[in-house]
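Visitor: Would you be able to build a 3D model of this:
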Amino acid sequence: MTFMDEAIFLLEPILKHGWFLKGSKPSCSVNWSRGKECVFGAMTPGNGGKLLSKQAKKINSENFIEYVQYLLDENGSQVLFMDNAPWHTSHMTSGFLEEIRDCVEPMYLPPYSPELNPVEPNWKSVRSKLANRLFENTSELQRCLGKALDETKININWERYLGN
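Guide: The predicted structure is shown next:
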């Protein structure tokens, strides 16, 4: 059983809390580049809250299929829970999932229900680790994002989550 999701991280700073002198006018540098990094992430009950992630330049059917193949190599046969994003339900993806139906059984979560996907809290945690920083370029964002993904671990009570 594997839950998966995707997230996009921009070069724009993620602003959180800050301390400033009373009466001062805080300012924040901004990199006006439209650079971004996309991440595919998955969790299974047996991986101890660790996110199995892979970075990509864009989220599309081709990269999604590549990520599912990566999950197959890492975890073997599985039931794959995902949302109804266009790249999960495209003609290309449907054909691929049909080809590997002996190894992967796709299960789609109800629309507009991110609370049902245990991967979602990981993105919040990763964004917190990247907060209040200005990245000069996408290479720096990729490096810091990779480190944040490696450090992120969410403790989930799977028994309670799955209703056992």
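Visitor: switch to C-alpha atoms for all contacts and neighbour counts from now on
Guide: Fine.
Visitor: The residue of the chain positioned farthest from its centre and E120, how far apart?
Guide: Computed with C-alpha atoms, centre = their mean, the residue of the chain farthest from its C-alpha average is G23, at 39.2 Å. In this view, G23 and E120 are 38 Å apart by C-alpha to C-alpha, to the nearest Å.
Visitor: same check, this time on R127
Guide: 11 Å.
Visitor: And for H88?
Guide: Distance from H88 to E120, by C-alpha to C-alpha: 17 Å.
Visitor: E98 belongs to a helix?
Guide: Yes. Under DSSP: H, G, I helix; E, B strand; the rest coil, E98 falls within a helix.
Visitor: picking up where we left off before, ok, the residue farthest from the centre of the chain - contacts?
Guide: G23 makes no contacts at all, as judged by C-alpha atoms under 8 Å, 6 or more residues apart in numbering.
Visitor: name the element it belongs to?
Guide: Assessed by DSSP states H and E, G23 sits outside every helix and strand.
Visitor: State the distance from it to N132.
Guide: 21 Å.
Visitor: S27 now?
Guide: Distance of S27 to N132, computed by C-alpha to C-alpha: 12 Å.
Visitor: Next, the second sequence, to be compared with the first:
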Amino acid sequence: DGAFKVATQVRHTAPHECGFSLRVIRRRAWTKKGKRKKVNGQRKRGRVNVMGALRYNDKKRVCFMIKKGNSETFHEKLKKLHEEIRQEWINLGNLPEDFREKGPKIIIILDNASYHKKKDVIEQVEKELPNIRLEFLPAYSPDYNLIELVWHSAKEYIANREFENKEELEKVVNRLLNEGGLIVKWSRKLKNKGNAVNVT
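Guide: The predicted structure is shown next:
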């Protein structure tokens, strides 16, 4: 998948959370005319939670497997994302001590989940991660978050498949999101409550 391409300019990144359930996701499937396709699947409990970030200019993504989405996890993964971008910038030949002043300014575009907006988290980000600025989407506007296409494409890939256990599901999800196994249809439109937004 390659490394982030970081320059000394503003970068827009959209972190977001998503869950993948052990229950079979039923989607459209090909079958002979006049016949119905049967999709087997037991009602299994369990899910794989992912917190991911997508960089808008080159579609580079970083995804973390998490136990639960909350303010502590959000803060922790934001620090990891910040460090990855910082290290990438250093690998381009820049000095570590120059990152704060000369490194990229990272605009993090978020939805309005309550733990994204906790006062103590925002204060910690401002104090510890000065290159990051948090910006929030309008309420009820997931259709404006480009990473939704990543989640949609991943769920489409595993649709109509049954997984034996959580470990098997997590392995497939990780391969799709972090090992280049997922092809995202960036030209498709995101839909939310009847609206369609072309993301290209």
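Visitor: Fetch the TM-score of the aligned pair.
Guide: For these two chains in superposition, a TM-score of 0.83 is obtained (TM-score structural alignment, normalised by the length of the first structure); 158 aligned residues with a C-alpha RMSD of 2.6 Å.
Visitor: higher neighbour count, S27 and N132 of the first structure?
Guide: Between S27 of the first structure and N132, counted using other C-alpha atoms under 10 Å, the more crowded position is N132 (16 against 6).
Visitor: What is the equivalent residue in the second structure for that one?
Guide: Correspondence of N132 of the first structure to the second structure, assessed by TM-score structural alignment: N160.
Visitor: Equivalent analysis for R34 of the first structure, please.
Guide: So, by TM-score structural alignment, R34 of the first structure is matched to R45.
Visitor: what about its match, which SS state?
Guide: Of the three states, R45 of the second structure takes coil according to three-state DSSP.
Visitor: mind listing what's buried in the helix ranked longest in the second structure?
Guide: In the second structure, assigned by DSSP state H, the helix with the most residues is helix 71-91. By 16 or more other C-alpha atoms under 10 Å, the buried positions in helix 71-91 of the second structure come out as 71, 74-75, 77-79, 81-82, 85-90.
Visitor: And for the residue lying closest to V39 of the first structure once chain neighbours are set aside, the neighbour number?
Guide: Excluding the flanking residues, the one nearest V39 of the first structure by C-alpha to C-alpha, 6 or more residues apart in numbering is Q55, at 4.4 Å. Per other C-alpha under 10 Å, the neighbour tally for Q55 of the first structure reads 20.
Visitor: and what of V104 of the first structure?
Guide: Neighbour tally, V104 of the first structure, other C-alpha under 10 Å: 21.
Visitor: Just give me the match in the second structure for it.
Guide: By TM-score structural alignment, V104 of the first structure lines up with I132.
Visitor: my read: its match touches I108, true?
Guide: Yes. With contact defined as C-alpha atoms under 8 Å, I132 of the second structure reaches I108; the gap is 6.8 Å.
Visitor: Can you tell me the centre-most residue of the second structure?
Guide: Centre-nearest of the second structure using C-alpha atoms, centre = their mean is G52, 2.8 Å out.
Visitor: distance from the helix or strand where it lies to the first structure after superposition?
Guide: Element membership for G52 of the second structure, per DSSP H and E: strand 47-55. Following the fit onto the first structure, the mean deviation recorded for strand 47-55 of the second structure is 1.0 Å by mean C-alpha distance after the TM-score superposition for the first structure.
Visitor: Now do that strand: which elements does it pack against?
Guide: Applying 3 or more C-alpha pairs under 8 Å, 6 or more residues apart in numbering; DSSP states H and E, one finds that strand 47-55 of the second structure contacts strand 11-21, strand 61-66, helix 166-178.
Visitor: How about the contacts made by whatever residue of the first structure lines up with N70 of the second structure?
Guide: Correspondence of N70 of the second structure to the first structure, assessed by TM-score structural alignment: N60. Contact partners of N60 of the first structure, counting by C-alpha under 8 Å, 6+ apart, are W87.
Visitor: looking at it, T44 of the first structure is touching T2, isn't it?
Guide: Yes. With contact defined as C-alpha under 8 Å, T44 of the first structure counts as touching T2 (4.7 Å).
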